[in-house]
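Participant: Only the shape, not the letters, is given here:
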């Protein structure tokens, strides 16, 4: 197996997993729902620096990965359905694979699409790039250069979606103000299509030394607030948290103002909005009085008019380092998560605390991760704005997989279950449709229910994740919805319906659906070319074009598959028809095939998958829908 470059070994330890009850750890009106789960699945290499954005209908998780694009670090993502389980397979975000792509972020758009951002390039020569994915899951753009000044370098980008629909990206830029000015915070407003709205603008007004580590949040009245670390603004060797509020069009609504109330060194700010128009800021702060305590987590609420409330320490366990807090909100409730060194009895662990609207503690501090051996780090938290917080972090698993992503849901004690994602409906024959779906992760499921053609009672009750709907009429159209029942008997709402149509009964040579032949070769069936004929000379027979969903009369429409060696190992590359769903299969003999990973949605015209390390000799791509 080829060596995989740029893997940092953070820890090595034995792994043990203990599952938590279905609902546990009641804290401040929210409870942990089910157990922790691998939202991205088990993947080769190291998945680090995750970020997520969710709505009640689902969302996205994105991360930095050392086996994504064949060259250094790349950005990978996975869509989540309404239960916040992984849906379909992971996908590559960055179109350009040269050099490193790092520190990704994602925000959901108001129409269900998403914008991803990251920093790209060689160290000290990086720029901020973004990419838009529409509500159908299809890429609407290639890689978009977000920063305007390119003779300097940018890093540590963050973004948010405003209530009016635009997106604001903030980042640090080196020496852009003047030679030797160090880092300053800049912002750029984007439309939902990824177009720039106006030019980039400086956020901080004090420019001496570094202004860095920016975070951003939308306010309920349509404005937004940016927070950052400012070095030596108050006195020599100081490091404080500052903020500034902006209108939706990027006009400053306030001057920059101080967040922390002490003179201790601060770092890693995060911010979340409140339903009353205000916001809450969290940061890590160095304890200068008790050296063994080192870093702690602090918070402070502010009104929409920038009036500050009480500053409070968030963490209860104070020994050692509590690092890199992240905060999210539902109405005026907040969840804060951070990394705590040594608290869980192993190495780093993920801890959390709920806060009330005034920033006071709600319940006790709690451990988020269930698995404790090795390092758990890089936590992030997002909310659907209604009743669910989702915490995602990087956890050590050892071996070739090194670090995977883990998730834990926290739900309001009176929140209903979320609906699952829509099933995939695939045509098998003239009288059979296949209905399949990804499993709901992290929750103890009693069974799944499939509802066909608007039925009020379940058409099938199953414990697996697929069902064949048989005995259908040729050429008939049918719709299917999905629900799940948890171990305590509660039933989820139904998913949205998905429809498909069986083939007509006349199959050409028992291999190709007659309607496909008619659509491509006309009604004169006696003139149809045989399945083995390559009508357009593109190297694929008409049968293979039928199976791949390509056009047999267009030489440019053909499924081409190749194995591509890279410094990170072997990748399987293929072109796709946008909007279709494919399945990668592997075999050692071509007589028997097995699925490799899950179904893959074609969000663009190309797809790629890491395949090194297996025993397969042959690979093929099968179109599911």
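Facilitator: Perfect, thanks for sending it. All values reported here derive from a predicted model rather than from experimental measurement.
Participant: For the rest of this, base every contact and every neighbour count on C-alpha atoms.
Facilitator: Noted.
Participant: Is it correct that residue 380 is in contact with residue 339?
Facilitator: No. Look at residue 380 against residue 339 with C-alpha atoms under 8 Å: they stay out of range, at 10.1 Å.
Participant: all helices for the protein, in order.
Facilitator: Here the chain has its helices, by DSSP state H, at 514-521, 542-548.
Participant: can you tell me which of the ones you listed comes nearest to residue 218?
Facilitator: For residue 218, the closest of these is helix 542-548, at 43.8 Å, according to C-alpha to C-alpha.
Participant: Can you name every helix or strand that the closest one contacts?
Facilitator: strand 618-623 (3 or more C-alpha pairs under 8 Å, 6 or more residues apart in numbering; DSSP states H and E).
Participant: structure B:
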């Protein structure tokens, strides 16, 4: 897996300029295609759309590169001061076709909404295909989805009068080769104001559902067509509430066709991510409800924006959204709109205070895992402006009887990121079994075991995992991470890495050659006889927020003075050796060690 203990990896390999607006799809061969636009940063007085090219890169399901980064648009774009070619290509969307290829749609500076079909290896199958039939002066905001027939339907905003007077929503259906199967047809029915941000899906009955924002009332609208482009319904309103209120405007709608025949529509509204379940004819199945848990009375609360929605293999649906400086979040719902998995975090805790993220997209892979990708707004991702990040993860499990997220590793090489399975401030128990596991607990006062949990702790897990816990031996190379709570982290019998992160944590290395990092605040490092050779990388380096201590109670020293006699070294080379256990305090000066550093 690529580049991170959190299963987090950088999508773009070229870091020059800004990388923005990612879209992701899993191809028929199982590989993952990510596309994005790449270009110059926006500057004051510069062009509104300085993007230059549409880039892409293909990965295997674990995030390893299969095809290096390549350009999708056939003619290279030019920077804002260039001439003689498209200045920009912008806002790509990708969908996988049944024949193994993929289609990428995007807008160009020539006011065209276009598509291009590419092979599973990234080679072009077609040139640029103009989506519109009448070539109006403005076409952009393209979305696309593959159809059961093997073709695809694309939708975009267009200005039929050839000027920026008003926008309507247009669409057209194509076969798998990119040849038009229908003419262009108008989706929006009422076009007194701008209609924008269209989204499209196919329902279980084969019909095609659209949703978009109308600029005058700031509501989300919808309409249904059959696969010949013939209307099945009139335009209907999805959102509720006050019309024409700019402060509570609705935007960035996304639509998904549910397995039971209904549809789920999500959108941003003020500080919230809204959801509504509707029938295949647009009739209401649920009221409008929130996906996020934004609390306007909390001064530290961060609003949600730019949502995405997908249908999971089991019929539930997942809503993901950007949460500003708090990263990427998601929540899972049953088909009727009731909660299935509470809100949880996607991006690693290390990112939260330094980065801002948005433009999230998610896809479920053939093996059931999820891949999220998003735009990193700062230079933290690739060191040079905006970058594209992604993470592959397992869908978290939540036990409503105990009120806890639960994740149990397998005997394979597992990545279990507790930021993914827990970041609601609750207290969790996580058990990693045999194999090379990665566990990150997130917030809350958590207990993490790199091997089997003791009998009393196992009761906190759902019974379905009891046999696995009893059978585990914890001999893998585990990486166990705490969060911002007071965490207790237990290594197993392998070469483990334990990191407490924030909070006053307890770290137990266990047997094997382990590496321990307490993180901020005063942490306790607990050792016992016959546990092998461990390293503590940051003992005493708690940034003034507490005092680290070594817990040596298991050695039965008569006094702290006796315990100090077991430490040796000079300068910044300090180690403890007794009863089959060796502890190296890396970078800690032996002369600075005193009884106050020990618990005996």
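Facilitator: Great, that's in hand. Worth saying up front: this structure is predicted, and the values here are computed from it rather than measured.
Participant: Fetch the TM-score of the aligned pair.
Facilitator: Aligned and superposed, the two chains score 0.57 in TM-score terms (TM-score structural alignment, normalised by the length of the second structure); 374 aligned residues with a C-alpha RMSD of 3.2 Å.
Participant: Give the aligned equivalent of residue 232 of the second structure in the first structure.
Facilitator: Here residue 232 of the second structure is matched to residue 253 in the first structure, going by TM-score structural alignment.
Participant: I figured residue 299 of the first structure was touching residue 314, is that so?
Facilitator: Yes. With contact defined as C-alpha under 8 Å, residue 299 of the first structure counts as touching residue 314 (6.6 Å).
Participant: coming back round to it: how much space is there between the closest residue to the match of residue 232 of the second structure other than its chain neighbours and residue 211 of the first structure?
Facilitator: Take residue 253 of the first structure and drop its neighbours on the chain: the residue closest to it by C-alpha to C-alpha, 6 or more residues apart in numbering is residue 246, 4.8 Å away. Relative to residue 211 of the first structure, residue 246 of the first structure is positioned 18 Å away (C-alpha to C-alpha, to the nearest Å).
Participant: More neighbours: which of these two?
Facilitator: Using other C-alpha atoms under 10 Å as the criterion, residue 246 of the first structure and residue 211 rank with residue 211 on top: 30 against 19.
Participant: From residue 324 of the first structure, how far out is that one?
Facilitator: Separation of residue 211 of the first structure from residue 324 of the first structure (C-alpha to C-alpha): 17 Å.
Participant: can you check residue 397 of the first structure too?
Facilitator: Counting by C-alpha to C-alpha, the gap from residue 397 of the first structure to residue 324 of the first structure is 22 Å.
Participant: what does stretch 88-102 of the second structure correspond to over in the first structure?
Facilitator: On the basis of TM-score structural alignment, stretch 88-102 of the second structure is assigned to residues 100-114 in the first structure.
Participant: try stretch 125-132 of the second structure
Facilitator: Across the first structure, the stretch matching stretch 125-132 of the second structure (TM-score structural alignment) is residues 140-147.
Participant: and the matching stretch, how far apart are its ends?
Facilitator: Start-to-end, stretch 140-147 of the first structure (C-alpha to C-alpha) is 19 Å.
Participant: which residues touch the residue most central in space within the second structure?
Facilitator: Geometric centre of the second structure, nearest residue: residue 372, 3.5 Å, by C-alpha atoms, centre = their mean. Residue 372 of the second structure makes contacts with 346, 360-363, 390-392, as judged by C-alpha atoms under 8 Å, 6 or more residues apart in numbering.
Participant: ditto for residue 17 of the first structure
Facilitator: 370-371.
Participant: you'd agree residue 126 of the first structure is up against residue 157?
Facilitator: No. Residue 126 of the first structure lies out of contact with residue 157 (C-alpha under 8 Å); the separation is 11.3 Å.
Participant: Please enumerate the shared neighbours of the two.
Facilitator: Here residue 126 of the first structure and residue 157 share the contacting residues residue 119, scored by C-alpha under 8 Å, 6+ apart.
Participant: which of the two has more neighbours?
Facilitator: Neighbours per residue (other C-alpha under 10 Å) separate residue 126 of the first structure from residue 157, with residue 157 holding more: 26 against 21.
Participant: Matching the more buried one against the second structure, which residue comes up?
Facilitator: Residue 157 of the first structure maps onto residue 142 in the second structure, with residues paired by TM-score structural alignment.
Participant: Trace residue 359 of the first structure over to the second structure, please.
Facilitator: Match for residue 359 of the first structure (TM-score structural alignment): residue 337.
Participant: same question, residue 47 of the first structure
Facilitator: Per TM-score structural alignment, residue 47 of the first structure is aligned with residue 19.
Participant: who's in contact with that match?
Facilitator: Residues in contact with residue 19 of the second structure (C-alpha under 8 Å, 6+ apart) are 12, 36-39, 375, 385-388.
Participant: so how many other residues sit close to residue 178 of the first structure?
Facilitator: Counted with other C-alpha under 10 Å, the neighbours of residue 178 of the first structure add up to 9.
Participant: Put together JSON lines for the helices of the first structure, with mean neighbour count and distance to residue 306 of the first structure on each row.
Facilitator: As requested, the helices of the first structure are arranged in JSON lines below (neighbours: other C-alpha atoms under 10 Å; distance: least, C-alpha to C-alpha, whole Å):
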{"stretch": "helix 514-521", "mean neighbour count": "15", "distance to residue 306 of the first structure": "64"}
{"stretch": "helix 542-548", "mean neighbour count": "20", "distance to residue 306 of the first structure": "58"}
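Participant: Can I get those in TSV including distance to residue 203 of the first structure?
Facilitator: Output for these, formatted as TSV (distance: least, C-alpha to C-alpha, whole Å):
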stretch	distance to residue 203 of the first structure
helix 514-521	57
helix 542-548	50
